[in-house]
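1. Provided below for reference: sequence and predicted model.
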Amino acid sequence: MPLDREKLLAARLHAVRVRPYLADALFALHIVEDRSVPTMAVDAHWRCYVSPGFVARMPVEELAGVWVHEVAHLLRDHHVRGERYAHEHEAYGPGERLRQNIAADFEINDDIYGDGLPRPAGAAVPAMLGLSDGLLMEEYLGLASLSGAADLSWLDCGSGADGYARPWELGPGGADGLSRQQRDAVRFRVAEAIRGRPGSAPQGWRRWAEQAFHPPQPWRQLLGAAVRSAVSVPGTGGDHTYRRPSRRSASLPGVLLPSLRRTPPRVCVVIDTSASVSDAELGSALLEVAAIVRAVGGRRDLVSVISCDAAARVAVPICRAEGIELVGGGGTDLRAGFARALRTAPRPDAIVVFTDAQTPWPAEAPSCRTVVGLFPRPPRADDEEDPGYVPAPPEWARVVTIG
């Protein structure tokens, strides 16, 4: 049978009506009809694969709940977390894929239904195995073997739920997928919508909104202090004005002395967009750009952003931090980013760099203060003689480890 697209879109509209804070994410999904999909599934690039038979036999209200279920996998980054879990525990294969999918469902199904979204029959919930609500996917994987959920062998929410590619998926080169910057922008807008409507979202969503881009760790305060220190050194942003005469003029009759007016500093942000920097780390960098704008009095014209992998892109003036298009994905050479920042006119008073440090650095300190927001990496064998070598920024940079 053909896909009843009108019914499917009506279900999405119902989901938006009862969960308005998820509207940006729900409308960002691109529908792909595919009869080989068991029900509905998503991939990491925000495509939603739909079985026509599944849509035909589901009531609209329950279908709306499936919309919310699938988009929750993507908002909570289950594909990245699933890949990380598999790597850390060497857990691969179809059985592990199913375990991760079930654990991811346990995380989201305990609080997305109700209030206009009836829970479909057979939906995986923690009570099936006698587990408590409110835990994360990784916690459920650590608590139970999930072998008691054998009747869920049909479950398949796609690679967006666990990081395992499916035969029906179009892959990273397929049409209509979202870039990683677009995906982070959607997450940012949904998190802002949840925080802007206190009390209207379940606890699980509120927790996600607070932690998705703002982990409760001291690095945010440390980074803010480092940036303020970099832009407030003597001589930064100073200028003389006669609009308000200096108080010293009173000691020199007939002489009008100018006062020193402090102007906000100019900041150039260089963001490492190489393939080794994750989507979540780029999202953190974009939120820090917004914080830097607030630190200079909201003057967006004083903050510019440079994307840099092996080459530096054009310095982009700030309009909205979440709307910045970060370009890259190759190797890394931040020397090009520093050179581009120092060619910016007027020259910046401070350079803020977000990177994992796996890059060559300028041989000499730049002419302005530098702050590095460092995405940490474990020791790894490199081209260095020391097998525990960890790439590190130079001593002339003020370094704050993020996360």
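-> Here it is on my side, so go on.

2. okay, CA-based contacts and neighbour counts for the rest of this
-> Will do.

3. count of residues packed around the nearest residue to V18 once chain neighbours are set aside?
-> Distances taken as C-alpha to C-alpha, 6 or more residues apart in numbering put G116 closest to V18, at 6.1 Å, once the chain neighbours are dropped. G116 has 15 neighbours, counted by other C-alpha atoms under 10 Å.

4. against V60, how distant is G116?
-> Using C-alpha to C-alpha, to the nearest Å, G116 is found at 11 Å from V60.

5. elements contacting the lengthiest strand in the chain?
-> Ranked by residue count and defined by DSSP state E, the top strand of the chain is strand 238-245. Other elements packing on strand 238-245 under the criterion 3 or more C-alpha pairs under 8 Å, 6 or more residues apart in numbering; DSSP states H and E are strand 258-262.

6. what residues of the strand it packs on count as buried?
-> Across strand 258-262, burial judged by 16 or more other C-alpha atoms under 10 Å covers P258, S259.

7. show me what it is packed against.
-> Using 3+ C-alpha pairs under 8 Å, 6+ apart, strand 258-262 sits against strand 238-245.

8. also this one, for the comparison:
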Amino acid sequence: MSGPVRALSGIELDAFRALRVVAGESMPYFLHALFAVSPVAAPGLGTFAVDAHWRLYMDPDLLIGPARWSPVEGGAALLHEVNHLLRDHAERADALPIPRSHIAFNLAGDAEINDDLIAAGVRLPEGVVTPSALGLPDGLLAEQYYAALRKAAEAHPDLLAGMDDGGPGCGSGAGTSAVAGELPAPQIDGNGPGAGVPDGTGGLSAAAAGMVRRAVAVAVQEYGVSKGRGTLPAGLERWAASTLAPSTVAWTRLLRAAVRRAVSAAASRTDYTYLRPSRRRVAGVVLPAMRGRQVRVTIVVDTSASMGAEDLAAAMGEVGGVLRAGQVSRDRVRLLSCDAETGVPQKVASVAAIKLVGGGGTDMRVGIDAAMADRPAPDVVVVLTDGYTPWPGQPIDARLICAVITDGSAQCPQTPSWATTVTIPRLPGRDAA
């Protein structure tokens, strides 16, 4: 760096705005993000870079100097840096195992971005990082490119060092090293600069950045609808869909926790048994020993037409994983299928044997009653349903977990207040079976 980071001068700001126009013409659905970044001057940087707070660091020489980039080159660089922010490469890099290679992730992030820019018709400078330049296929995520690069580096230790051009990289907003003189975090509300931050360069808070991502994702999908199928890069369509899709992390964590707590609570109960006398000795009296309960779990599955096979499999996978981790053996797990046509619960051996049928209107009370009538009775009952069913009016003699798979488009009957309820969002783009 040949000088401190500062606000852009008037002529530099005009040059940036010109590049923003070029970038917006190439990818109009990115306009919201292009106007959200806070441009700053970073003399001597030699490139463009971003930080995690949506500040865009630009070498003034590339804007107005003798070696300034052409509008096409500058617009492409601007789109590249904005993509790092939209794809949240900073947070994704933080999720990688330690130690982390900044060089490898910078290359991986560039590869994830540049194949989509090329597919969108953006004219990138010669020599930019692309999947083909790394010897890898198009269309992968940065994490996948990163894993491939790290694996290759294990066989060839000097590989990553040879790929390092000595430049500053794309900045902390790209999940790599911060540029020299990077500004501190903005105020909490993101509306003004903090201490030591030039006016007009406050950046965005995490919440504001999330809103920008969603706005751009909506614009991407609307553009695809208006222009027709195949007009958007596949990776960009995937990003927009995942950004707007309901998070599936929360429900899996909640379902696992609910099943784990129910199984642990049931296992903590103890019974008296005379099969093994107690170690306590009382003259003339044989005392029973305490024996832990062998937990039994019954899973009741709604097989109405509105249930989705892949949603059901995902939920069953979570339940099954928890039961295995809790050492609940298969012989103590029963699976009942509530047939929508007959209303008669049927025992099935596995998820693959479950057949989703038409009819609707399943009464899951029948399945719950059948589970409780079985002998020995279960300690935990897990119901997988779309929620369109009446529920028992009184608590049952087992812990009840209601896993409701829904897209949220209609109001389902309220689950019992004494039961544990986990809402599972239907997988994006999946129709009911």
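-> Sure thing, it's come through. Since the structure is predicted, the reported quantities are computational estimates derived from the model, not experimental observations.

9. pretty sure the residue nearest to V18 of the first structure sits against E61.
-> Yes. If you go by C-alpha atoms under 8 Å, G116 of the first structure and E61 touch, sitting 7.4 Å apart.

10. which helix in the second structure has the most residues?
-> When the second structure is parsed with DSSP state H, its longest helix is helix 206-227.

11. where in the first structure does the helix or strand just after that helix fall?
-> Using DSSP states H and E, the helix or strand that follows helix 206-227 of the second structure in sequence is helix 234-244. The counterpart of helix 234-244 of the second structure in the first structure, using TM-score structural alignment, spans residues 203-213.

12. residues contacting the matching stretch, please?
-> 76, 108, 111, 134, 188, 190-192, 194-195, 280, 283-284, 287 (C-alpha atoms under 8 Å, 6 or more residues apart in numbering).

13. between those residues, which sits nearest L260 of the first structure?
-> Distance ranking of the contacts of stretch 203-213 of the first structure against L260 of the first structure, using C-alpha to C-alpha, places L287 first at 32.7 Å.

14. give me the neighbour count for that closest one.
-> If you count neighbours by other C-alpha under 10 Å, L287 of the first structure ends up with 17.

15. residue in the second structure paired with it?
-> By TM-score structural alignment, L287 of the first structure lines up with nothing in the second structure.

16. can you give me the strands in the stretch 151-300 of the second structure?
-> Ranges of strands within the stretch 151-300 of the second structure are 270-277, 288-292, 297-302, based on DSSP state E, counting those that start in this stretch.

17. most packed of the ones you listed?
-> With neighbours defined as mean count of other C-alpha atoms under 10 Å, the strands of the stretch 151-300 of the second structure peak in mean count at strand 297-302, which reaches a mean of 27.

18. residues in the first structure matched by it, start to end?
-> Using TM-score structural alignment, strand 297-302 of the second structure lines up with nothing in the first structure.

19. which strands and helices sit next to that strand?
-> Judged by 3+ C-alpha pairs under 8 Å, 6+ apart, strand 297-302 of the second structure is in contact with strand 333-338, helix 364-373, strand 380-385.

20. and the closest residue to L79 of the second structure other than its chain neighbours, how many residues sit next to it?
-> Spatial nearest neighbour of L79 of the second structure, chain neighbours left out: A23 (6.2 Å); criterion: C-alpha to C-alpha, 6+ apart. Here the count is done by other C-alpha under 10 Å, and A23 of the second structure has 25 residues near it.

21. A23 of the second structure against E81, yeah?
-> No. With contact defined as C-alpha under 8 Å, A23 of the second structure does not count as touching E81 (11.3 Å).

22. what does G24 of the second structure align to in the first structure?
-> Using TM-score structural alignment, G24 of the second structure pairs with V16 in the first structure.

23. that match: what's it in contact with?
-> Going by C-alpha under 8 Å, 6+ apart, V16 of the first structure touches L22, A23, L26.

24. which element follows the strand or helix carrying it toward the C-terminus?
-> According to DSSP H and E, V16 of the first structure maps onto helix 5-18. Following helix 5-18 of the first structure in sequence order, the next helix or strand is helix 23-28 (DSSP H and E).

25. residues making contact with that following helix?
-> By C-alpha under 8 Å, 6+ apart, the surrounding residues in contact with helix 23-28 of the first structure are R12, V16, W46, W67, V68, V71, L75, V186, R187, R189, V190.

26. in the first structure, what stretch matches stretch 336-354 of the second structure?
-> Stretch 336-354 of the second structure corresponds to no residue of the first structure when matched by TM-score structural alignment.

27. spit out the contact partners of the residue mapped onto H45 of the first structure from the second structure.
-> Here H45 of the first structure is matched to H53 in the second structure, going by TM-score structural alignment. Residues near H53 of the second structure by C-alpha under 8 Å, 6+ apart: G173, A185, P186, G203, L204, S205, A206, A209.

28. apply 7 Å and report the result again.
-> Each residue near H53 of the second structure by C-alpha atoms under 7 Å, 6 or more residues apart in numbering is listed here: A185, G203, L204, S205.

29. what does A219 of the second structure give?
-> Taking C-alpha under 7 Å, 6+ apart, we find A219 of the second structure in contact with Y29.

30. again, 8 Å this time
-> A219 of the second structure touches Y29, F30, counting by C-alpha under 8 Å, 6+ apart.

31. that one -> the first structure?
-> Following TM-score structural alignment, the counterpart assigned to A219 of the second structure within the first structure is A193.

32. quick one: its match and R187 of the first structure, what's the gap?
-> Here A193 of the first structure is placed at a distance of 10 Å from R187 of the first structure (C-alpha to C-alpha).
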